[in-house]
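Participant: Sequence first, predicted coordinates after that:
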Amino acid sequence: MHLCPFCSIAAGRGPARMIFEDDHTLVFFPLAPATLGHTLVVPRLHAPDLWAMAPTEVERLLATALRVGAALRDHLAPEGMNLIHSAGSAASQTVFHAHVHLVPRWQGDTMGPMWPGDGAEVRDTAELDALADEMAALLLPPTPPRP
C-alpha cells in the first residue's frame, strides 16, 4: 500500500490548507510552516524528485511555483524568498514525493541561514577546476554520428 502523504492530499484524504490546484499541481501551506506564507507546490503525479519527472511535468511544477511565489511576494512583501527542492535524505528530504518549498523570508526570521558560515569547508582550487572541466564536457551537445 502506498502511504505517501502528498498522494493522500492529492486524493483528497490528507490534511492540508489548500490554496490552489489544477490538473497537474497542488499548492498548500504545510501544517508546520517555517515562516508566514511558507507554501508547498506539489505535482499530482507521484515521483520522488524532479529528476524522476518528465521535463513537461517539471515545467508545469515550476510555472506554478513562479505564479504562487509572485502572489506571495505581492501580498506579504517579504524581504526575500527561498525556493527549495530537496532530493534525497542527504539533502534533508523527508517526504519522498517531489515538491518545491516557497519560503518568504525576513531578516531575523525563525528559518535561520541556509548556507554554512565562515567555518565552511574550503575546497582545493585544483579539485574545483577539474570538476568544472568535467561538467563542461558532460554538458556539451552530443556529437552526431559520422556517416
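Facilitator: Structure's in. What do you need?
Participant: use CA for all of it now, contacts and neighbours both
Facilitator: Noted.
Participant: Need the nearest residue in space to G37, chain neighbours excluded.
Facilitator: Spatially, and ignoring its direct neighbours in sequence, G37 is nearest to P104 (6.1 Å; Cα to Cα, 6 or more residues apart in numbering).
Participant: Could you check which helix or strand contains the one you found?
Facilitator: P104 belongs to strand 100-105 when assigned by DSSP states H and E.
Participant: Return the list of helices and strands in contact with that strand.
Facilitator: Packing partners of strand 100-105 (3 or more Cα pairs under 8 Å, 6 or more residues apart in numbering; DSSP states H and E): strand 39-43, helix 55-76, strand 80-84.
Participant: can you list the ones you listed in TSV and add distance to F29 and mean neighbour count?
Facilitator: Shown next, in TSV, are these (distance: least, Cα to Cα, whole Å; neighbours: other Cα atoms under 10 Å):
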stretch	distance to F29	mean neighbour count
strand 39-43	5	26
helix 55-76	12	16
strand 80-84	14	14
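Participant: circling back to that earlier point, between the strand holding P104 and strand 80-84, how big is the angle?
Facilitator: 160 degrees (axes from the mean of the first three to the mean of the last three Cα atoms, to 10 degrees).
Participant: Second structure for comparison follows:
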Amino acid sequence: MKRTEGINMYCPFCFPEKDKEQSIVLSNESCLFVQKPQPVLLGSGLIIPKSHRETIFDLTPQEWQATFELLQQVKGLIDKEYQPQAYNVGWNCGHVGGQEIFHAHMHVIPRFKDEPLAGKGIRHFLKQPSNQRVRQNES
C-alpha cells in the first residue's frame, strides 16, 4: 500500500527514492538516513522523518526517539567506514536559520583532523563580529 498520510507531493524528502544520486542507507519505522556522494563532506548524510514535518519542532515524541535511535546506528556505520575524529550534528530551522528544504532533516557530518577547518564548529561563522545585528534604538 502506498504511503499518503503526512506526505507533501512537492517535497523531495517525502520521495527520496526519486533522487537517483541519493541512497537510503538506513531506516527505521519513522525515519531514514540518506547519503549522496560528497566530494568535500565525506560520509555525511541526512536523517529525515518519513512523514512530512516542516521543522524539528514539528516532530512527534516517537519521531524524536526514532531519530535518536537511528543517529546511533548512523554513527556506528560512519565510524566503521570512515573513522572520523569528531562530528557536527545539527538542524536548520526556517529560512533565516538556513533551511532550504522545508522538511525537517538532521545533518550528520563526520569531521577529520586533517581538514582545513578542523576545530571549527557549527557556530564558528555565526559568532563572527561581521554577523552581529545592528540594533535599533530602544526608546
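Facilitator: Cool, the structure landed. Not measured: the values here are computed from a predicted model.
Participant: if we can go back for a sec, kindly reformat the helices and strands packed on strand 100-105 of the first structure as JSON lines and extend each row with distance to A126 of the first structure.
Facilitator: Supplementary listing: those in JSON lines, determined by distance: least, Cα to Cα, whole Å:
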{"stretch": "strand 39-43", "distance to A126 of the first structure": "39"}
{"stretch": "helix 55-76", "distance to A126 of the first structure": "34"}
{"stretch": "strand 80-84", "distance to A126 of the first structure": "30"}
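Participant: now for those, which one comes closest to F96 of the first structure?
Facilitator: strand 39-43 (11.2 Å; Cα to Cα).
Participant: quick one: contacts of the closest one?
Facilitator: 6, 24-30, 33, 57, 61, 64-65, 97-103 (Cα atoms under 8 Å, 6 or more residues apart in numbering).
Participant: how does it look with 6 Å?
Facilitator: Residues from elsewhere that reach strand 39-43 of the first structure (Cα atoms under 6 Å, 6 or more residues apart in numbering): 24-29, 99-102.
Participant: Please pull up the equivalent of T55 of the second structure in the first structure.
Facilitator: The criterion is TM-score structural alignment: under it, T55 of the second structure has D49 as its aligned partner in the first structure.
Participant: wait, I meant D79 of the second structure
Facilitator: Per TM-score structural alignment, D79 of the second structure is aligned with R73.
Participant: Show the contacting residues for its match.
Facilitator: R73 of the first structure touches nothing, counting by Cα under 6 Å, 6+ apart.
Participant: in a helix, that's where F6 of the first structure is, yeah?
Facilitator: Yes: counting by DSSP: H, G, I helix; E, B strand; the rest coil, F6 of the first structure is found in a helix.
Participant: Counterpart of it over in the second structure?
Facilitator: Aligned partner of F6 of the first structure by TM-score structural alignment: F13.
Participant: Need the nearest residue in space to the residue nearest the centre of the first structure, chain neighbours excluded.
Facilitator: Central residue of the first structure (Cα atoms, centre = their mean): H85, 2.2 Å from the mean position. Of all residues not flanking H85 of the first structure in the chain, V100 sits nearest, at 4.9 Å (Cα to Cα, 6+ apart).
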